[in-house]
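Chemist: the following block contains a protein sequence and its predicted model.
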Amino acid sequence: MTSPSSFRALCRQELHTGPTSGILPGHVQANLLILPQQAAESFEKLCRRNPVACPIISKTVGHPGKLEHHSRLINDESFDIRTDFPKYNIYNRGKLIEQKNNCVNEWTADHVGFLIGCSFSFEDALIQAGLAPKNVIRGTNVSMFVTTKYLDSAGIFHQCPYVVSMRPYKVAVVETVREITSPFEKMHGEPLDWGFDAVGRLGIRDLRKPEYGDPIDIAEDEIPVFWACGVTPQLAISTVGHLIPGVVIGHTPGHMLVLDATQVV
């Protein structure tokens, strides 16, 4: 593909339905959560209280083809939040009931869609520094883990755990990795924690068995490095979804929206 708009067209036509790590390096990628209006206010408060895990890039304005700050993010009149991700998770009362390549039938006039920052957006900066993540090199999805670290509560959202993504690096380059990713504040910024001791601090069950994405090996001279992850809002839906009437929609983890923007302030 030659541009974000052409890639989104492939997703719209259901010709690309896989993960987006490494797709169109340098362009911002975004996670998704679509909620009924009744729950959207609480969710926006949750994001404002937890900007590292849930950094809001934009939200829909009135209909699924229009975003706040649209022209800064999308230069494409064909854009539709219901079709332009490669794959969607459909939830009802907190339960994942289906995965689909669009959510046209699930969207209602009562829904509000939120774009959340994604760590895939800083992977090109790591690549340019000669520190390409293994998931990019191997063309696999990043490893994502549920933790025992909780978001600050807001509205109906209470006792919602963080999800983290993990990329292995050698100890000697961790400070450089931190420096490179720190400026990407709308895409989770620098790592939350790193090292094998961090596995216990974060309450991760098994590094070999991520809850989302693909497993990745950690070499003898490497340690795991963990970033906050935009799948966190979907875990929040699984945690408190019984309080939300109607359908909630998210992206399938690793299957992001690719924006025209190359940075988001």
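Modeler: Thanks, I have the structure now.

Chemist: drop to CA atoms for contacts and neighbour counts, all remaining ones
Modeler: Will do.

Chemist: my read: Ile223 touches Pro168, true?
Modeler: Yes. The criterion here is CA atoms under 8 Å, and Ile223 meets it with Pro168 at 5.5 Å.

Chemist: how many neighbours does Trp107 have?
Modeler: 21 (other CA atoms under 10 Å).

Chemist: and if you look at the one 3 residues further on?
Modeler: A total of 13 residues lie near Asp110 under the criterion other CA under 10 Å.

Chemist: so it versus Lys45, what's the distance?
Modeler: 18 Å (CA to CA, to the nearest Å).

Chemist: how close does the nearest residue to Ile74 once chain neighbours are set aside get to Thr147?
Modeler: Nearest residue to Ile74 in three dimensions, chain neighbours excluded: Asp260, at 5.2 Å (CA to CA, 6 or more residues apart in numbering). As defined by CA to CA, Asp260 lies at a distance of 32 Å from Thr147.

Chemist: give me the contacts around the helix or strand hosting Gly200.
Modeler: Per DSSP states H and E: Gly200 is located in helix 196-202. Identification of contacts with helix 196-202 by CA atoms under 8 Å, 6 or more residues apart in numbering yields 147-149, 205, 207, 223-224.

Chemist: which of those residues has the most neighbours?
Modeler: Neighbour counts for the contacts of helix 196-202, by other CA under 10 Å, peak at Pro224, which reaches 23 neighbours.

Chemist: presented hereafter is structure B, for comparison with structure A:
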Amino acid sequence: MNSSNPSPARTVRLEARDGRLTGPTAGLASGFVQVNLVILPEAQANGFLRFCQANPKPCPLIAVSEPGQRSCEVLAKELDIARDVPAYCVYRHGELAATPVDVSDLWQDDLVTFALGCSFSFEHALVQGGVAVRHIDEGRNVPMFKTSIPLQTAGGFSGQTVVSMRPFLATEAIRAIQITTRYPQAHGAPVHFGDPAQIGISDLMKPDYGDPVSVHADETPVFWACGVTPQQVLMDAGVPFAITHSPGHMLVTDIPESQVALL
């Protein structure tokens, strides 16, 4: 793709790089894979890789960079990982220290980037399949919740799964499950639907991350494993330093969604 006539995915990245886009990326660059980012010093990267391998549902690995690289050809050409995300989170010793829109000044030669699949990637398929997505329709960030669903301990990391929620009528929920099952690299099928209390969620109007959305009396909440899970795990582990995307503010890649779908 000629950089003078960029693809929709590259347009989103350039807008983030220039500071014109600082909001969530849900519904943007339809047809292209979006990814969660976890950026760690090489000293912690090995353990985190084992954790991802042990927990592929919340942490589906798309790509891993070489230490110090701010580019990754697997994800996109002319990519700058430190500037092409609308908003980042910086963690120090398990605490959220900052939420910048550019982390160039924090970059280190030993940083390893993990790109993890994101449920935003299957939302285009849902809409194409005639299933409306509530947070897109309402112009909000997807609601995300901490749960009681345990993760597999590995690499020095442990904790509970974070989920994203989308409400549907019963017939729509069945269709959504059918569609998302085809996208294992974007969290795949839901991990739960129905009563949120069964997975430790007390109030759908009070998400731990993102924004609340309307849930009507005749609708069923459906929950998918979420790429914010690693952020909670990093905080629980008290890692000295880490950078991630801000919840809902993804890196949009040049990878077509069709490439990660099971046909």
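Modeler: Thanks, I have the structure now. The shown structure was predicted, so the numbers you read here are calculated from the model rather than taken from an experiment.

Chemist: need the TM-score from the superposition.
Modeler: TM-score of the superposed chains, computed with TM-score structural alignment, normalised by the length of structure 2, equals 0.93; 254 aligned residues with a CA RMSD of 1.3 Å.

Chemist: wait, a strand at the residue nearest to Ile74 of structure 1?
Modeler: No. Per DSSP: H, G, I helix; E, B strand; the rest coil, Asp260 of structure 1 lies outside any strand segment and is coil.

Chemist: residue in structure 2 matching it?
Modeler: Counting by TM-score structural alignment, Asp260 of structure 1 corresponds to Asp254 in structure 2.

Chemist: go on, Arg201 of structure 1?
Modeler: By TM-score structural alignment, Arg201 of structure 1 lines up with Gln198.

Chemist: what's around the closest residue to Gly94 of structure 1 other than its chain neighbours, how many residues?
Modeler: Using CA to CA, 6+ apart and skipping the chain neighbours, the partner closest in space to Gly94 of structure 1 is Gly241 (3.6 Å). Using other CA under 10 Å, Gly241 of structure 1 has 22 other residues around it.

Chemist: now swap in the one 4 residues further on and tell me
Modeler: When counting by other CA under 10 Å, one arrives at 14 neighbours for Pro245 of structure 1.

Chemist: element containing it?
Modeler: In this structure, Pro245 of structure 1 sits in neither a helix nor a strand according to DSSP H and E.

Chemist: and Arg49 of structure 1, what's its match in structure 2?
Modeler: Match for Arg49 of structure 1 (TM-score structural alignment): Ala54.

Chemist: so who does that match touch?
Modeler: 152-154.

Chemist: so the match of Asp260 of structure 1 touches Val12, yeah?
Modeler: No. Under the criterion of CA under 8 Å, Asp254 of structure 2 is not in contact with Val12, lying 10.7 Å apart.

Chemist: isn't Pro207 of structure 2 up against Pro143?
Modeler: Yes. Counting by CA under 8 Å, Pro207 of structure 2 touches Pro143, with 5.6 Å between them.

Chemist: more neighbours, these two?
Modeler: It is Pro143, of Pro207 of structure 2 and Pro143, that has more neighbours when counted by other CA under 10 Å, with 23 against 20.

Chemist: how about the contacts made by the more buried one?
Modeler: Under the criterion of CA under 8 Å, 6+ apart, the contact partners of Pro143 of structure 2 comprise 135, 164-166, 207-213.

Chemist: which ones among these map onto helices?
Modeler: Of the contacts of Pro143 of structure 2, the ones assigned to helices by DSSP state H are His135.

Chemist: distance to Ala225 of structure 2 for the contacts of Pro143 of structure 2 - can I get that in TSV?
Modeler: Below are the contacts of Pro143 of structure 2 laid out as TSV (distance: CA to CA, whole Å):
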residue	distance to Ala225 of structure 2
His135	17
Ser164	6
Met165	9
Arg166	12
Pro207	14
Asp208	14
Tyr209	13
Gly210	15
Asp211	17
Pro212	17
Val213	18
